[in-house]
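I need the structure of the sequence given here:
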Amino acid sequence: MIRITFIGAGSLGFTRGLVRDILTFPILQDSTLVLMDINKERLEFARKSVQSLIDKGKYPAKVEATMDRKEALKGANAVICTILQGGTDVWRYDIEIPKKYGINTNIGDTRGPSGIFRAVRTIPVMLSICRDMERYCPDAILLNYTNPMAMLCHAMQRKTRIRVTGLCHSVQGTATMLANWINTSMDRITYVCAGINHLAWFIEFKKNGKDAYPLIRKAIMKKKEIYMEEIVRNELFLHLGYYVTESSGHNSEYNWWFRKRPDLIKKYCTHGTGWNPGKYAFILNEYLKTEKTWKNEIQKWFKQGAPMSLERGHEFAAYIINAFCGGEPYIFNGNVPNTGIITNLPYGACVEVPVLANK
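As a prediction, the model looks like this:
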């Protein structure tokens, strides 16, 4: 029986969505789903959520919950990591302290002072997880969703024997957004995307086999509502000719010209209509709000009968696990060592490129 372990299962949104996706694959429907978290209350809510999905779909899967990481990893075929090391009480200082010295941060989970300190805090924990995997499930794959993605994966890929890749939804999310902008469906779109996590570029984006960039440029330049949806990313595209993954807020950090003065922040990072235009401490503030409401929200969800579609979502993890366990091979964008794949980035750096998953 296939055993899939979730480290950081108290990330309730991620856990519910990933379990739903996993259970849509026939060869995974009788899996044992092992949930592990250091927060007992969140872990119990996660267990109840997963059991609700199993019951709703009438799947033969089983769910286990434990606060013992080593116990959770024993015999695992695949491990999914969604931890936030230190929690928001610690993470907030990554954002607030640099602000005192003039560094206005939107997300702070990738690079800059905020990303570096987050990496320093998280790398030892990730390596510890890998050491436990080397002992208790050495043949398992590790799918990481924790940021800063490139730094964490680089450390794990250099220092452990575990097969690990990092996953992000910014590639498929951006591709879908661009398809919508040119009024087409994803089944007509093909693309090649490569770079660094949160800063990967669509070096090809085609509709029905033809270059779709002229259509995208026309949509951005002619329709104000499209330009306003992603101001920073659209400016980058209009100047560079290629579209980049992740939000305008993220990219305003990676291209600091957009954040170097208050007037530029106001012009480019406050008026966008997308999910993250670039306001200061955006995600931190969202997390702080959620900490006050998450318990009531999950209890309300249960009282309503735990409504949730059983249709598969767009995250890569379930497809990869299905392929790894003998299902259909799957191509996804993952974070792997650069072995000459991208020639103008350092050899050995962690890059986000198309990857083939199979048994």
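
rest of the way, CA atoms for contacts and neighbours
OK.

Check what contacts the strand or helix carrying Met177 and list those residues.
If you go by DSSP states H and E, Met177 is part of helix 170-181. Residues outside helix 170-181 that contact it (CA atoms under 8 Å, 6 or more residues apart in numbering): 185-186, 189, 193, 198, 200, 216, 219, 226, 245-247, 314, 333.

what about the spatially closest residue to Arg131 that is not a sequence neighbour, distance to Thr184?
Leaving aside its sequence neighbours, Arg131 sits nearest to Thr160 (CA to CA, 6 or more residues apart in numbering; 7.3 Å). Noted for Thr160: a distance of 43 Å to Thr184, by CA to CA, to the nearest Å.

quick one: Cys350 and Tyr254, what's the gap?
On the measure of CA to CA, Cys350 and Tyr254 end up 17 Å apart.

out of these two, which sits in the busier spot?
Legend: neighbour count by other CA atoms under 10 Å for Cys350 and Tyr254, higher for Cys350 (28 against 16).

wait, that one sits on Ile196?
Yes. Between Cys350 and Ile196 there is a contact under CA atoms under 8 Å: 7.1 Å.

Overlap of the contact sets of the two?
Common neighbours of Cys350 and Ile196 (CA under 8 Å, 6+ apart) are Ala150, Asn335.

So what's the residue count around the residue nearest to Arg131?
Neighbourhood size, Thr160 [other CA under 10 Å]: 15.

got a list of what it touches?
Thr160 touches Leu127, Cys130, Arg131, counting by CA under 8 Å, 6+ apart.

Please apply the same query to Tyr242.
Trp201, Phe202, Ile203, Tyr213, Leu236.

List the ones among those residues that fall in strands.
Assigned to strands by DSSP state E, the following of the contacts of Tyr242 qualify: Trp201, Phe202, Ile203.

these two touch, right, the first one and Tyr243?
Yes. Look at Trp201 against Tyr243 with CA under 8 Å: they come within range, at 5.7 Å.

who has more neighbours, those two?
Just comparing Trp201 and Tyr243: by other CA under 10 Å the higher neighbour count belongs to Tyr243, 26 against 22.

got the contact list for the more buried one?
Taking CA under 8 Å, 6+ apart as the definition, contacts of Tyr243 comprise Trp201, Phe202, Ile203, Arg233, Asn234, Leu236, Phe237.

here's the other one to compare against:
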Amino acid sequence: MKDSRICIIGGGGRLWAIQFMKDLATNSMTHGTLVLYDIDKEAARSNVEVANRIFAANKAEGRFAVVAKDDLGEALEGTELVIISVEPGNTECRYGDLVLPEEYGILESVGDTTGPGGIMRARRALPLFFEFAKQIEKHCPDAWVINYTNPMTLCTAALFKAFPKIKALGCCHEVFHLETFIAEQVAKWYGVEKPDRRDIHVDITGVNHFTFITGATWEGIDLMPKLKELAADPNTYPDETELAKKRIAEEKWFDCDHLIALSFLRDFGALGAAGDRHLSEFVPWFLSSEEQLWKLGTIRTPYAWRLSQAKEKKEKVFKQEDLIAEPSDEEGVDIMRSLLGDRTLLTNINRPNEGQIRYLPKGRIVESNGYISNDSIRPIMAMDPPLAIQNMVRQVSDVQQMTLDALYTNDDQLLFTAFLSDPLMKLPLDKARELFDKMLKASEIRY
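As a prediction, this is how the structure comes out:
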């Protein structure tokens, strides 16, 4: 392949940016220039050194010239691929997203995609994405853009709102976890070694983090009857309260047993295709109390832990062993290779609806499967889920559209309408307005 110019917006990050560079180091097909841009300019410059150490540690020296740029336009000029992975504001901004709703009795398990916290995070993030899109249109209009930032649907929608012809997609790994879960069940059901998750073929539909599997096969075998049998078995759902408490004590915030995903299949006919922490936030019944969530083994990620993690990541000094690349389940580099013509890839994508999801309006950002190849993404028509799932997804998508429109036009009253329409909102009108006004102030972007 020819030399490529790749820009990471959020290039000073200590998680996604580092993982992308490690994946890049293991892919001998790509080479060229890697540009790191971050509002924290010192962090971006620091990651230049880390990147060079990564390439050296993985015998990929010389394949990429790594530079940091202080100006976004200069960083984007001539770029073929843009990766966006940013934190909109400092972690303290999330106090308004996570703690204030809890004071009013609204629980959130993640608070970065939906619910009052997701809406306020969007309020910080979307103005950044409107500007990113304008700068991409000016400096590299033909570049492909991969967004990793949450709220995934709204951040990706903001790119298309500001630059309708942008070539962008949102990339999320939540579906991969369900494919892995199904692969584990296949090993039990058929007495075989656990298949690679990529050998599990699923039909998916919905919006990011509220995505559903309507079909699943392995080596041509329809797996849905066995999955439905598993979901219908009362023994699948033991009281996991003690396990949840153990996870809290051990700070295993991201562990789950996919019991919420299975309960959607049992009750509504489609398997949830995201982790239980995310799925629980889009409907009102799982987060009715902490104890209700614990019964399903799911726990909420606390604000205090997020603060400590942000500090730990910022101060992290990478040891040599931290830089050795191992096979990753992320697909950013595979997507890049496909878009640049090195391979083709079938995977889940977040893109504007061209009709691949029939029960949502065209133009909305939806999650479905798609083929990625040289300078091309082709969405695949998704199977319609049962009507109850359609109705739930449609409500979420409508709230997202109101939020997008409100933030694009700086209309706080429309944003309040979206806030009231969210499935987690259960407060009287006066209390909802009180919480909204407090969150507007507490969640403002700051660094």
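
next one: the helix holding Met177 of the first structure to chain centre, how far?
In terms of CA atoms, centre = their mean, to the nearest Å, the centre of helix 170-181 of the first structure is set 15 Å apart from its chain centre.

quick one: the helices in the stretch 201-350 of the first structure?
213-222, 224-229, 231-240, 248-254, 262-269, 282-303, 317-324 (DSSP state H, counting those that start in this stretch).

wait, which of the ones you listed is closest to Cys81 of the first structure?
In terms of CA to CA, the element of the helices of the stretch 201-350 of the first structure nearest to Cys81 of the first structure is helix 317-324, at 10.6 Å.

Mean deviation, the closest one versus the second structure?
Once fitted to the second structure, helix 317-324 of the first structure is off its aligned match by 1.1 Å on average (mean CA distance after the TM-score superposition for the first structure).

Give me the contact list for that helix.
18, 21-22, 25, 27-28, 78, 80, 143, 167, 328-330, 357-359.

how about a cut-off of 10 Å?
For helix 317-324 of the first structure, the surrounding residues in contact (CA atoms under 10 Å, 6 or more residues apart in numbering) are 2, 4, 17-28, 77-80, 140-145, 166-168, 312, 327-332, 356-359.

Show me which of those residues are buried.
2, 4, 17-25, 27-28, 77-80, 140-145, 166-168, 312, 327, 329-332, 357-358 (16 or more other CA atoms under 10 Å).

Just the ones in strands from these, please.
Within those, residues falling in strands by DSSP E are 4, 78-80, 141-144, 166, 330-332, 357.

ok so, going back, hey, what's in contact with both of Trp201 and Tyr243 of the first structure?
Shared contacts of Trp201 of the first structure and Tyr243 (CA under 10 Å, 6+ apart): Cys193, Phe237.

Find the centremost residue of the first structure, please.
Nearest residue to the geometric centre of the first structure (CA atoms, centre = their mean): Cys168, 3.1 Å.

which residues touch the residue at the greatest distance from the centre of the first structure?
No residue in the first structure sits farther from the centre than Lys222, which is 31.5 Å out by CA atoms, centre = their mean. Counting by CA under 10 Å, 6+ apart, Lys222 of the first structure makes contact with Ile216.

And it, how far from Val232 of the first structure?
17 Å.

Could you do Thr66 of the first structure as well?
43 Å.

So for these two, which residue has more residues nearby?
In this view Thr66 of the first structure and Val232 are compared by other CA under 10 Å, and Val232 has more residues nearby, 24 against 18.

Counterpart of that one over in the second structure?
Here Val232 of the first structure is matched to Ile260 in the second structure, going by TM-score structural alignment.

That match touches Leu279, doesn't it?
Yes. With contact defined as CA atoms under 10 Å, Ile260 of the second structure reaches Leu279; the gap is 7.2 Å.

overlap in contacts of these two?
The contact lists of Ile260 of the second structure and Leu279 share Gly272, Phe286, where a contact means CA under 10 Å, 6+ apart.

Who are the contact partners of Thr347 of the second structure?
171, 175-176, 198, 201-202, 331, 335, 368-372, 379-380.

Next, see which of those are matched by contacts in the first structure.
Among those, the contacts conserved in the first structure (both residues aligned by TM-score structural alignment, their matches' CA atoms under 10 Å) are Cys171, Val175, Phe176, Glu331, Ile335, Ser368, Asn369, Gly370, Tyr371, Ile372.

export these to JSON lines and tack on distance to Asn90 of the second structure?
Below are those laid out as JSON lines (distance: CA to CA, whole Å):
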{"residue": "Cys171", "distance to Asn90 of the second structure": "23"}
{"residue": "Val175", "distance to Asn90 of the second structure": "28"}
{"residue": "Phe176", "distance to Asn90 of the second structure": "29"}
{"residue": "Glu331", "distance to Asn90 of the second structure": "27"}
{"residue": "Ile335", "distance to Asn90 of the second structure": "29"}
{"residue": "Ser368", "distance to Asn90 of the second structure": "32"}
{"residue": "Asn369", "distance to Asn90 of the second structure": "33"}
{"residue": "Gly370", "distance to Asn90 of the second structure": "34"}
{"residue": "Tyr371", "distance to Asn90 of the second structure": "36"}
{"residue": "Ile372", "distance to Asn90 of the second structure": "34"}
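
buried ones in the longest helix along the first structure?
The longest helix of the first structure (DSSP state H) is helix 112-136. Neighbour-count burial for helix 112-136 of the first structure flags 112-119, 121-123, 126-127, 129-134, 136 (criterion: 16+ other CA under 10 Å).
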